[in-house]
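Asks: One predicted model, sequence on top.
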Amino acid sequence: MSDKLIEVTEKEGVVRLTLNRPKALNALNSDLIAELNKVLVDLEQRDDLRAVLITGAGEKSFVAGADISEMRDKTPEEARVFASQALTTVKRLERLPVPVVALVNGFCLGGGCELALACDWAIASDNAIFGQPEVGLGVIPGFGGTQRLPRRVGPALALDLITTGRKIDAAEALRIGLVNRVVSAGELDAVAEELTKQFAGNGRQAIRSAKQAIHDGMDQDLDSALALETSLFALGFAGEEQSEGMGAFVEKRKPNF
C-alpha cells in the first residue's frame, strides 16, 4: 500500500477506491475528504464506468469515523464548514450514476457508517462493527446519518442506534437491513468480484436508469415516481441495449452489452 490517501484501481470499468489511513483506522480528516471528492469528480465524467467499490485499507477498519483529533477544537462555524464539505463528498458518492458498493471490513462507525449508507450496496465481513456513536462525544451525526439511517432501517431503529450510540455486529446489521450481505473476511473480495460480474452481464444504461428511478422516485409521491419509471422504461427503447438484450433473448443466446 502506498502513501496515497486513496488508492484507485480499475478492472473492466469497475473502479475500486481504498481509503488509505490504516494507522488512523481510515478516519475521515479534511485531506482525505477533499481527495475523495476530487476522485469522485473525475468519476462523474466517465461514460464507461460500470461500478464503484469503496473500502478501507487494512483488516481492522472500513472507516472508524471522522478524525476526532482534528475536530475537537473547531468552532461552530468551522464545524459547519467541515460537515458541509463532507456532505458534499458523500452526496457525490451517492449520486454516481452506477452501482456503488461498500466493502465493509472491521469498524464502520460514525462518518464511516454514514459513508456506507450513501452506497447502494453494503457487503460486510463477519468481523464488521457498525454504529453512530456521536452522542458519546456530545454531538450528533453530521455527514447525513440522521437522515439516511432512518430511510434505511426505519426511524425507530435509527433513533435507537443514534441516541444510545450502541454498536452492532454484522449479523444484526444484516437483520435490520443496514447491509445486504455478510461474508467471511476472506470472501469479501470474491463476493464483490462476483457481484460486479453480474453487473457486467446486464445493460449498462439499464442499470443506470434503474438506479435513477429508485433514488429519484423515493423522494417523490407515488404517481410522480411511476411517471418517472415509465419515462425511463421508454427511453430504454431508444438505445442499442434494448435491441441487443431482447434480440438475444429471442435468439436464445447471451447478450453482448
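Replies: Cool, the structure landed.
Asks: drop to CA atoms for contacts and neighbour counts, all remaining ones
Replies: Fine.
Asks: Now do the helices for this protein: every range, in order, please.
Replies: Assigned by DSSP state H, the helices in the chain fall at 30-44, 68-71, 76-94, 111-117, 145-153, 155-164, 170-175, 188-200, 204-218, 222-235, 240-250.
Asks: what comes into contact with the shortest one?
Replies: Meaning helix 68-71. 29, 79 (CA atoms under 8 Å, 6 or more residues apart in numbering).
Asks: Distance from the chain centre to it, please.
Replies: 24 Å (CA atoms, centre = their mean, to the nearest Å).
Asks: before we move on, what about the fifth one?
Replies: Relative to its chain's centre, helix 145-153 lies at 13 Å (CA atoms, centre = their mean).
Asks: Excluding sequence neighbours, find me the nearest residue to the most centrally placed residue in the chain.
Replies: Centroid-nearest residue in the chain, with CA atoms, centre = their mean: Cys119, separated by 1.8 Å. Nearest non-adjacent residue to Cys119, counting by CA to CA, 6 or more residues apart in numbering: Val100, 5.1 Å away.
Asks: Repeat that for Ile207.
Replies: That would be Val98: by CA to CA, 6+ apart, it lies 7.1 Å from Ile207.
Asks: Check it against this one:
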Amino acid sequence: MSNPVLLRVDGEVAHVLLNRPQARNAITIELAAALRDTLTAAAQRARVIVIRGADGTFCAGGDRAEVARLREQGAAALRPLFETFIGACELIARLPVPVVAAVEGAAVAGGFELVQSVDIAIVRDDAVLADNHANAGMIPGGGGSQRLPRLVGVPRALGHILTGDRLTGAEAAAWGVVYRSVPAAGFEDAVAALVANLAGKDRAALARIKQLVRTGMAGSLTDGLAMEVEATLAHLTEEGEP
C-alpha cells in the first residue's frame, strides 16, 4: 500500500500531500497519524508547509468504509479516528512555521475541518467546501462545531452546519473561512507567490506572530495585549527562535 501522506522538501518549503486519490483523500486513522507525523517532520526542515490533496481533490472527509467498520466495533474503536485527526489539526497551531492549505476540488466534512485548522488557506474559486455531516445524519467530529463559529460567527456557522449547504471557494473567502480565493487559471501562480512571500520572511518573527494570534484567541484581550508587549520586547532583544 502507498503512503497515505507524502512529504517533499524543496528548499525552504515542505510540500505535504494527502495521498489516497482512490478515496478522494478520505481520512483514516492511518492517514491522520501520518499527517501528524509528517507535519512534525516538515516543521523541522522548512520555513513554510503547504498541504494539498492528490489528483486535484483536497479531502473528502472521513473514510466512510472505515467509519462503518469501526462503528460496528463500538465507541472505543471509533475514538482513535477522531482523536488522532483532531490531534493533527491541533498540532498545526503549535508548529513554529506557517501552514498553508492549497485547496482545489472538494474540501468537505473532515477536509473542511482541516482547512479551518491551517494558518492560511488559499482556494480555487470553483472549489467546493462544506460541513456536510448533517446530510448523512452525522455530526462534525473533527472540530468543525467549534472552529467554524469562531471563524464566521454563530449564525452563519449554525446555518451552514445544519443545512449542509455547499460553499464555493469565492463564497468561503467572502465569509472569512479562508484567506483568499483565486480563479483556476491563476491558482498555481498565486500559491507560489504566497509561499515565496512567507519563505522570504524572518522565521522567528513569523513564529512569534503565529503564537501571539493562536494563544491570544484563547484568552482575554487584556491578557493578549500584555502577551504581545512581552513577545515584542523578547523579539527585539533576544536572538534565535522564540
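Replies: Cool, the structure landed. Because the structure is a prediction, the values reported are computed rather than measured.
Asks: care to give me the TM-score?
Replies: With the length set by TM-score structural alignment, normalised by the length of the second structure, the two chains reach a TM-score of 0.92; 237 aligned residues with a CA RMSD of 1.7 Å.
Asks: coming back round to it: can you pull the contacts of the residue nearest to Ile207 of the first structure?
Replies: 49-52, 207-208, 211.
Asks: And the helices of the first structure: which comes nearest Ile129 of the first structure?
Replies: For Ile129 of the first structure, the closest of the helices of the first structure is helix 170-175, at 6.2 Å, according to CA to CA.
Asks: against the second structure, where does the closest one fall?
Replies: Per TM-score structural alignment, the counterpart of helix 170-175 of the first structure in the second structure is residues 169-174.
Asks: who's in contact with the aligned partner of the residue nearest to Cys119 of the first structure in the second structure?
Replies: Aligning on TM-score structural alignment places Val100 of the first structure opposite Val99 in the second structure. For Val99 of the second structure, the contacting residues are 48-51, 92, 118-120, by CA under 8 Å, 6+ apart.
Asks: go again using 6 Å as the cut-off
Replies: 49-50, 118-119 (CA atoms under 6 Å, 6 or more residues apart in numbering).
Asks: Show me what stretch 143-152 of the second structure is in contact with.
Replies: Contacts of stretch 143-152 of the second structure (CA under 6 Å, 6+ apart): 113, 157.
Asks: List the buried residues of it.
Replies: 143-145, 147-148 (16 or more other CA atoms under 10 Å).
Asks: go on, stretch 52-63 of the first structure?
Replies: Those would be 52-58, 60-63, for stretch 52-63 of the first structure by 16+ other CA under 10 Å.
Asks: Any chance of CSV for those residues, columns distance to Phe199 of the first structure?
Replies: What follows is the buried residues of stretch 52-63 of the first structure, written out as CSV (distance: CA to CA, whole Å):
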residue, distance to Phe199 of the first structure
Val52, 11
Leu53, 12
Ile54, 16
Thr55, 19
Gly56, 22
Ala57, 24
Gly58, 27
Lys60, 28
Ser61, 27
Phe62, 23
Val63, 26
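Asks: and these, which of them are in strands?
Replies: In strands, judged by DSSP state E, the following of these are found: 52-56, 61-63.
Asks: Out of these, flag the one nearest to Gln132 of the first structure.
Replies: Using CA to CA, these come closest to Gln132 of the first structure at Val63, 12.0 Å.
Asks: give the contact list for that closest one.
Replies: 26-27, 108, 112.
Asks: Compare the residues you listed and tell me which is most surrounded.
Replies: Cys108 (31 neighbours; other CA atoms under 10 Å).
Asks: Looks like it contacts Ala66 (just checking).
Replies: No. Applying CA atoms under 6 Å, one finds Cys108 of the first structure not in contact with Ala66, separated by 10.8 Å.
Asks: Next, work out how far apart the residue nearest to Asp131 of the second structure when sequence neighbours are not counted and Val48 of the second structure are.
Replies: Spatial nearest neighbour of Asp131 of the second structure, chain neighbours left out: Ala109 (4.6 Å); criterion: CA to CA, 6+ apart. Distance of Ala109 of the second structure to Val48 of the second structure, computed by CA to CA, to the nearest Å: 25 Å.
Asks: More neighbours: which of the two?
Replies: Ala109 (28 against 25).
Asks: dump the residue contacts of the more buried one.
Replies: So Ala109 of the second structure contacts 61, 131-132 (CA under 6 Å, 6+ apart).
Asks: corresponding residue for it in the first structure?
Replies: Per TM-score structural alignment, Ala109 of the second structure is aligned with Gly110.
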